[in-house]
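Enquirer: build me a structure from this.
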Amino acid sequence: MCGILGLLYHDPNGDAAAEICEGLSLLQHRGQDACGIVTCGPKGRFYQCKANGMVRDVFDTNALSTLIGGMGIGHVRYPTAGSSHHAEAQPFYVNSPYGIVFAHNGNLINTASLLQFMDATAHRHINTSSDSELLLNIFADNLQKTGKFRINEEDIFTAIGGLMEQCKGAYACVAMLAGFGIIAFRDPNGIRPVGMASRKAQGPDTGRDYLFASESVVADASGFGDWEDVKPGEAVIITRNSVTRRIVAQPAPFAPDIFEYVYFARPDSVLDGVSVYRSRMAMGDALAEEVKRVLDENSLSVDVVIPVPDTSRVAALNLAQKLQLPYREGFIKNRYVGRTFIMPGQQMRRKNVRRKLNAMALEFANKNVLIVDDSIVRGTTSKEIIQMAKDVGAKKVIVASCAPPIRYSNVYGIDMPSRSELVAHNRDTASIAQTIGADLVIFQTLPDLIASVRQFNPSITKFDCSVFTGEYVTGGVDEEYLSRLEKIRADNTNAVRPNGIAGGADVVQESRELALGCSGPMNGADDTIGLHNSWKLS
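Expert: Model (predicted):
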């Protein structure tokens, strides 16, 4: 997962960088590996700062002072397959045609054929192992086909429509054209979120400022109103003089990723008309019924409900209230350790669980404890948490998951590429409990999870639930595809890349090997841009 943001001030001489930085900090939960901002100055020049690290560390006062201009885009990155070379930090840039900067959240599934097209037909060089750079070059190639020295909105819509015909998978994107404006678009299934908002420009100016962001919380915190989701298959073009929107893709089932509501999104965001907070409350209510049924079947009782902070708190509180059980904060969180799920590398996740959480014996000793978590993915965190509870004296540890068992790979931008890494894959509930050390595990049912979200926007008739069902809404994902992807990822994970970073390459690199028989990384030289110096592009 990643977070994307675009900002356009009506005043071209404004300073957008500081507000973009603040917005990215609100999206930090979506990616903690790298971040970047590119702004566009009054003369159409781009200024860049991007690096590995958290937003607060990369964008100090000196860095922000070099980012000139009243419009820009930003990105927080979470690598979906282990690569964390700083050359792959976004946004990406191409100078042909027109000068384009691009940021992307999601994952493509047909990178092999796209890379062949780039090499053999479009003759455009892809310099990193990021499918975001590939998407940018597909967009740029389609713009170049217009053959125009100056383009208009119609040309951009045509180019994005062509991109949507070529690119399969999940993608929510923001782009900026030098001296023109900002653009956002979303894949035909709307798997990944992005929305837009506006506000009255500050000062005597009567115009409006515009924002694109992955989540509505950015608009709320920055004083933007009239939040609207970009529709599936829609492109939105914003200049200082106009806002133009159009559906440019062929009709496809609208299927947002339900895991956004379970885990990734902030509870104070609204995605596709659904309050994440309300949906998690509903998950807790539904899970309470399942917990009661399973406990009765096993003749068990619990003394206290304890959430795994932070994502499961809302659901756990509702569950406790519905079952009339005490709710306690038994795990104290160190807020200076990042989200373990999105940390690159299994060893890093395992090591940081105990750094991140501390169990209070007062709430566990001599009690049957019901621990509520948002989901159980690899089981690494769950196993450590259960052991911590037992170490401080819990009699029995029962785990309730707000999500059903995750048994299948995610190919749309979540780091679940290998089925063998998933604790629920090829295991029943009893085996899962034994593997993670729980006395009992209780999972939310899929119909209850879907109902918990859909009740707040009945117009959503389908969700991407592929991690639970193995059914991929875009098609094009079969056993052969998954097996090859997993094999290449395993090979890369066991290798050390030439730049000294252990771990696998991103999906573009994997697909390039599938398509072209390459061995080793793509032509990825180190990013030579000074990380805290402006990068000017004419």
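Enquirer: C-alpha from now on. contacts and neighbour counts both.
Expert: OK.
Enquirer: tell me the strands in the stretch 201-350 of the chain, going along the chain?
Expert: Counting by DSSP state E, counting those that start in this stretch, the stretch 201-350 of the chain has strands at residues 208-213, 225-229, 234-238, 243-247, 270-271, 274-275, 304-307, 331-333.
Enquirer: a markdown table for the ones you listed, including distance to residue 146 and mean neighbour count?
Expert: Below are those laid out as a markdown table (distance: least, CA to CA, whole Å; neighbours: other CA atoms under 10 Å):
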| stretch | distance to residue 146 | mean neighbour count |
| --- | --- | --- |
| strand 208-213 | 26 | 25 |
| strand 225-229 | 29 | 17 |
| strand 234-238 | 17 | 22 |
| strand 243-247 | 19 | 16 |
| strand 270-271 | 35 | 22 |
| strand 274-275 | 39 | 19 |
| strand 304-307 | 55 | 24 |
| strand 331-333 | 54 | 18 |
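Enquirer: next, the second sequence, to be compared with the first:
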Amino acid sequence: MSDQIKHECGFVLIRLRKPLEYYKEKYGTWKYGLHKLYLLMEKQHNRGQDGAGVASLKLDQKSGTKYLSRRRSNKSNPIQDVFQGINDSIAKVNGSNTDLINDPIWAKGNVPFCAELYLGHLRYGTFGRSSIDYVHPVMRENNWRSRNLVLAGNFNLTNVDEIFRNLEDLGQHPKDFTDTVTMLENLGHFLDEENQLLFRQYKNEGYSNREISHKIEDSLDVKQILERSSRKWDGGYVVAGMFGHGDAFVTRDPWGIRPASYYIDDEVVVVASERAVIQTAMNVAYRDVQELKPGYALVVKKNGEVSEELVRVPQERRSCSFERIYFSRGSDKDIYQERKMLGRLLAPILLKMVDYDLDKTVFSYIPNTAETAFYGMVGAIREECDKNKMEQIKQLGADITDQKLQDIIQKEPRIEKIAVKDVKMRTFIADDQSRDDLVAHVYDVTYGVVKNQEDTLVIIDDSIVRGTTLKKSILSILDRLHPKKIIIVSSAPQIRYPDCYGIDMAKLGDFCAFQAAIALLKERGMQQVIDEVYKKCKEQQNLPKEEIVNYVKEIYKPFTAQEVSDKIAEMLTPDNIDAEVAIVYQTIENLHIACPNDKGDWYFTGNYPTPGGNKVVNTSYINFIEGVNSRAY
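Expert: Model prediction:
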């Protein structure tokens, strides 16, 4: 992606189902779970670079001994920093106890992070600040084990204000106004209630307080806690947690907006944001990794029993299509094929735009995430080329010769690596003042493969969101090759509406498609549309989120998608380049053909799966008109 859009969060939950001695005997170390945790987190490093954290929980520790450990980092390489810190803490205990440190029984009683239950997290902070306090896992501590709560997840709530007020109405005083703290305290409240309910029940039955603690741990209803706490959650979420006595869970929103997959065998339970990383880390087949169903929770009890429980009534599946286009790792079997299909479906319109003249067209991509779509696009173009070859051969009839046949067979689409990303240069682009000067050198080009003023360059990207890098860098760099025309292709449709479920796309004014539509309205004397939409948004500003309508759709209604694309091309074309510039976007229809099971398309259509989405787009438009430069939730 040429535009820098930050990723969603990622998580890992690991529960060892055997005693630690088992892993020492079979795998040579009690650190089996810790090693798998590191691998699973590294394989998901694409999902967040703002911070990383790990929490571990030891089962059945004696009173007076530490059973919860946590390590977090917001440094530049947070995963490495976290695990270096864990290794350092183990080394401190080691000292002269080299033999003992390898003994799983001794280590569990004396070594931090020698545990049966792990929760790891990779953070991109779409809400809150970059302080270490906001790095997951977060904890709510208590002297009763069953009241301890450790939480991490990939989530954004659109109605934090509503849940925050509910907590205040309960008499609480939350320490911060963020979705993380609000969710932690909200879930913690119902955990406390469940504990108190069971305490009263067992007290009435005549058990002692010491006996009651153990009985609560055995009978805590995780499903009920999640049902009650999540009733008001509006947003996309996968939330993972563990209670201090050993129960653990992962719960997913009822629309399936955010992803989660799991693998279970008799040794381990693994849950993570992405299926492919589980396949790799655990060396298991595609069929062995299951998707956590929308509205369900995977519950792992202290005794190791696992169940998938219905927590929220599943809604129409609206899983995030941007996961398929860009965010998830392309090594996933389905995602790889879907990205190729996105490229294939663009081929017909591109061939038409270059008038089927493959001799004067060079195809390439903007590294690196568009590479798979590029393969699909080129594959479809090759197929079209092969059809033309067959027709030409047929037309030769009896006049066929080896030379004529060779001339036909040798014709192939011209494929070159044109744009080369200078990774080292990116590290210097930090402050805003120098960014404009430096950004022009983020990419370099391959010289000598484009014929001056003859060839058309077709360059595919996975999405064009803001268009900043195109305007300030890429188009000018490509123009150094002196093509006659540059066609920039997006394998995603036009991004027209803000996201509020975990991706850093919260401001309408950032989107080149929105700016193009506004410009068209002004050029065509339709300022009243802009004003009317603002008025409608203001009128519903204080309505409950369930009653808010997305009137921002009216901004785009007067124009075809092609008109908006043409205006984007005009706006993003630098003044100092000679080549003609065109921009082609994927269609919504083709998106759904390529990704038939993941139809969360609110960025492109404005059809939000939750009521809070309409509230967010409403507020975002008001902010744009009023010049308020802040996110809308």
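Enquirer: sorry, back to before: for residue 168 of structure 1, find the nearest of the strands of the stretch 201-350 of structure 1.
Expert: Closest approach to residue 168 of structure 1 among the strands of the stretch 201-350 of structure 1 is made by strand 234-238 (15.1 Å; CA to CA).
Enquirer: between the closest one and strand 243-247, how big is the angle?
Expert: 170 degrees (axes from the mean of the first three to the mean of the last three CA atoms, to 10 degrees).
Enquirer: now for residue 13 of structure 1: which residues touch it?
Expert: 41-42, 69-70 (CA atoms under 8 Å, 6 or more residues apart in numbering).
Enquirer: farthest-separated two in those?
Expert: Comparing all pairs in these by CA to CA, the longest separation belongs to 42 and 70, at 7.6 Å.
Enquirer: higher neighbour count, the two?
Expert: Legend: neighbour count by other CA atoms under 10 Å for residue 42 of structure 1 and residue 70, higher for residue 70 (21 against 16).
Enquirer: right, and the more buried one touches residue 39 too?
Expert: Yes: applying CA atoms under 8 Å, one finds residue 70 of structure 1 in contact with residue 39, separated by 7.3 Å.
Enquirer: residues shared between the contacts of these two?
Expert: Residues touching both residue 70 of structure 1 and residue 39 by CA under 8 Å, 6+ apart: 16-17.
Enquirer: in JSON lines: the contacts of residue 13 of structure 1, plus distance to residue 484 of structure 1.
Expert: JSON lines is the format used below for the contacts of residue 13 of structure 1 (distance: CA to CA, whole Å):
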{"residue": "41", "distance to residue 484 of structure 1": "45"}
{"residue": "42", "distance to residue 484 of structure 1": "48"}
{"residue": "69", "distance to residue 484 of structure 1": "45"}
{"residue": "70", "distance to residue 484 of structure 1": "45"}
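Enquirer: in helices, which of these fall?
Expert: Using DSSP state H, no member of the contacts of residue 13 of structure 1 sits in helices.
Enquirer: of all those residues, which comes closest to residue 16 of structure 1?
Expert: Using CA to CA, residue 70 comes nearest to residue 16 of structure 1 of the contacts of residue 13 of structure 1, at 4.9 Å.
Enquirer: what segments of the stretch 1-150 of structure 2 are helices?
Expert: 20-27, 32-42, 78-94, 98-101, 104-110 (DSSP state H, counting those that start in this stretch).
Enquirer: closest to residue 523 of structure 2 out of these?
Expert: Nearest of these (CA to CA): helix 78-94, 48.3 Å.
Enquirer: by contact count, what packs against the closest one?
Expert: helix 32-42, strand 51-57, strand 68-73, helix 98-101 (3 or more CA pairs under 8 Å, 6 or more residues apart in numbering; DSSP states H and E).
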